[in-house]
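Q: Sharing a sequence plus its predicted fold:
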Amino acid sequence: MLVQGIHHVAYRCRDVQETIRFYKDALDMDLILAISEDHVPSTKEPNPYMHIFLDAGRGNVLAFFELPDSAPQGRDENTPAWVQHLAFQVEDVATLERSKAKLQAMGIEVLGPTNHEIFQSIYLHDPNGHRIELAANTVKPGQLERLRELAPLMIEEWGRTHRAVKHAAWLHEKEFAQATE
């Protein structure tokens, strides 16, 4: 395989200092390095920036750009806010629960936990408005294999119908049944 992993994922931020503080205080991520230039190296266009890199664990890197001379950041209004997000894995459900309590104690609004059957998640927003998901795996033996087997069938049906495909509905059936009782 050509790709060996994700080198880093980069997003825009309003203020690098605020962003560094949030990710350090809320998610225990440390600043790895910073790069600042007056011109974009790849395109040579003038656009001063500060580019920061944060340690997201296990060799994963989350990066941000502060662009003071660019228009204020926005988002694609045609895409629902819940679609674009950063999802970080935590060790287990107990860690997820401790994280939720810590974030709420910091005054951060947290949604969840949501049971996705193969993992549980909580959701929050960073100071830049980026949606963050913290996820703890809860997968049971055979579930991932079953989902992988179903994936091609689901993609084929979706391609024909562009309607929700029910092959893996078993993931959330218990949750919906409990919610309607």
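A: Good, I have the coordinates. Numbering: from 1, shown residues only.
Q: C-alpha from now on. contacts and neighbour counts both.
A: Fine.
Q: State the next helix or strand along the chain beyond the helix or strand where residue 148 lies.
A: If you go by DSSP states H and E, residue 148 is part of helix 143-161. With elements assigned by DSSP H and E, the helix or strand that comes after helix 143-161 is helix 173-180.
Q: Relative to the whole chain's centre, how far out is that next one?
A: Mean-position distance between helix 173-180 and its chain equals 26 Å (C-alpha atoms, centre = their mean, to the nearest Å).
Q: about what we covered before: got the buried residues for the helix holding residue 148?
A: 154, 157 (16 or more other C-alpha atoms under 10 Å).
Q: same thing with stretch 86-101?
A: For stretch 86-101, by 16+ other C-alpha under 10 Å, it's 89, 90, 93, 96, 97, 99, 100.
Q: Checking residue 26 next. Helix, strand or coil?
A: helix (DSSP: H, G, I helix; E, B strand; the rest coil).
Q: Can you verify my assumption that it contacts residue 101?
A: No. When contacts are counted by C-alpha atoms under 8 Å, residue 26 is not listed as touching residue 101 (10.8 Å).
Q: which residues of this structure fall in helices?
A: For the chain, applying DSSP state H gives helices covering 16-27, 93-105, 143-161, 173-180.
Q: Serialize the ones you listed to JSON lines and add fields for distance to residue 70.
A: Compiled in JSON lines, the helices of the chain are given as follows (distance: least, C-alpha to C-alpha, whole Å):
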{"stretch": "helix 16-27", "distance to residue 70": "15"}
{"stretch": "helix 93-105", "distance to residue 70": "31"}
{"stretch": "helix 143-161", "distance to residue 70": "39"}
{"stretch": "helix 173-180", "distance to residue 70": "44"}
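Q: try this one next to it:
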Amino acid sequence: MQADQERAPISIVYYCVFPKEISVEIDQQQEMITARAARLANNRIRGWHHHAVRTRDMVATRRFYEEVLQLPLVGTWVERFDVIKQTPSNYVHCFFELGDGSALAFFQFQEGMRDEPMPMPKDPYEHHVALGVDSIEMVDWFRKRLEESGASILMVDHGYCYSCYTQDPNGMIVEISTIVPNGIPILETAEKTAAVDLARWLDGIRASNNRWRGTTKT
């Protein structure tokens, strides 16, 4: 009986053999991932440091970015000199931190120190800032938070990424976006023809090459 209790457990090993077509596809996707990693590593510009705009209302701006989007305020720099006009001034420069250490930043000047901020474009084709998250589920999580805050939203399935658009208190259009589960192969395929695709469009060939648009959740 004692010998039975001390007997070593039996190990069972399962082997999975993929069809040749699937094995080739897996190899191709791995090559794409490796090529992308090498290309990114070779880029001397490592990412955003910050993106900055002016605001009339830092209180509302902070409420939106800290409470709704959960970006912590990590820096408030009080400055007394306008480096553009080279004149005395007074303003704050506030930084809201993203997960990679970069930031969205906002200036608010003391009243009378500058003209009113220029209005932000209302059309996302003119200007918007896109913030990346890890999954479609996280985009939808932020969509719910934005809706609960009373913000208007627009959902767009670009095919290679999935996005929720809204406006911050300054009128800046903000996109919450993620690369879709099969997005890396899609993007790497596009990278191989990007220069040719641009040249064709500039030459007047207007046919769409995005066959993935609208397919993420179907």
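A: Arrived safely, thanks for sending. What you see is a predicted model; the values in this text were computed from it and never measured.
Q: hmm, back to that, out of the helices of the first structure, nearest to residue 4 of the first structure?
A: Nearest to residue 4 of the first structure among those is helix 143-161 (20.8 Å), distances taken as C-alpha to C-alpha.
Q: do you know how far the equivalent of residue 44 of the first structure over in the second structure is from residue 76 of the second structure?
A: Using TM-score structural alignment, the partner of residue 44 of the first structure in the second structure is residue 86. Look at residue 86 of the second structure and residue 76 of the second structure: by C-alpha to C-alpha, to the nearest Å, they are 21 Å apart.
Q: do residue 144 of the second structure as well
A: Taking C-alpha to C-alpha, one finds residue 144 of the second structure at 29 Å from residue 76 of the second structure.
Q: ok, now residue 164 of the second structure?
A: Between residue 164 of the second structure and residue 76 of the second structure the distance is 28 Å, computed by C-alpha to C-alpha.
Q: now swap in residue 197 of the second structure and tell me
A: Distance, residue 197 of the second structure to residue 76 of the second structure, using C-alpha to C-alpha: 44 Å.
Q: State the number of residues packed around the aligned residue in the second structure for residue 21 of the first structure.
A: In the second structure, the residue paired with residue 21 of the first structure is residue 63, using TM-score structural alignment. Each residue near residue 63 of the second structure was counted by other C-alpha atoms under 10 Å, and the total is 14.
Q: Name the residue closest to the centre of the first structure, please.
A: residue 86 (1.3 Å; C-alpha atoms, centre = their mean).
Q: Scan the second structure for its longest helix.
A: In the second structure, assigned by DSSP H, the helix with the most residues is helix 20-41.
Q: Only the buried residues of that one, if you could.
A: 29, 32, 36.
Q: Give me the contact list for that helix.
A: Residues outside helix 20-41 of the second structure that contact it (C-alpha atoms under 8 Å, 6 or more residues apart in numbering): 184, 185, 188.
Q: Need those in TSV (columns: distance to residue 170 of the second structure).
A: Formatted as TSV, these follow (distance: C-alpha to C-alpha, whole Å):
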residue	distance to residue 170 of the second structure
184	33
185	36
188	35
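Q: Among those, which one lies nearest to residue 208 of the second structure?
A: Nearest to residue 208 of the second structure, judged by C-alpha to C-alpha, of these is residue 188 at 17.5 Å.
Q: Surely residue 103 of the second structure touches residue 50?
A: Yes. Applying C-alpha under 8 Å as the test, residue 103 of the second structure and residue 50 come out as touching, 4.6 Å apart.
Q: The two: which is more packed in?
A: residue 103 (22 against 15).
Q: Tell me who's in contact with residue 31 of the first structure.
A: Applying C-alpha under 8 Å, 6+ apart, the residues near residue 31 of the first structure are 20, 24, 52, 53, 54, 55.
Q: Just among those, which is most surrounded?
A: residue 52 (24 neighbours).
Q: I figured that residue was touching residue 29, is that so?
A: No. Between residue 52 of the first structure and residue 29 there is no contact under C-alpha under 8 Å: 12.0 Å.
Q: Show me what residue 129 of the second structure aligns to in the first structure.
A: Match for residue 129 of the second structure (TM-score structural alignment): residue 86.
Q: Can you give me the separation between residue 131 of the second structure and residue 39 of the second structure?
A: 21 Å.
Q: Residue 194 of the second structure now?
A: 15 Å.
Q: Same question for residue 159 of the second structure.
A: 23 Å.
Q: ok, the match of residue 129 of the second structure to residue 180 of the first structure distance?
A: Distance, residue 86 of the first structure to residue 180 of the first structure, using C-alpha to C-alpha: 30 Å.
Q: Likewise for residue 40 of the first structure?
A: According to C-alpha to C-alpha, residue 40 of the first structure and residue 180 of the first structure sit 53 Å apart.
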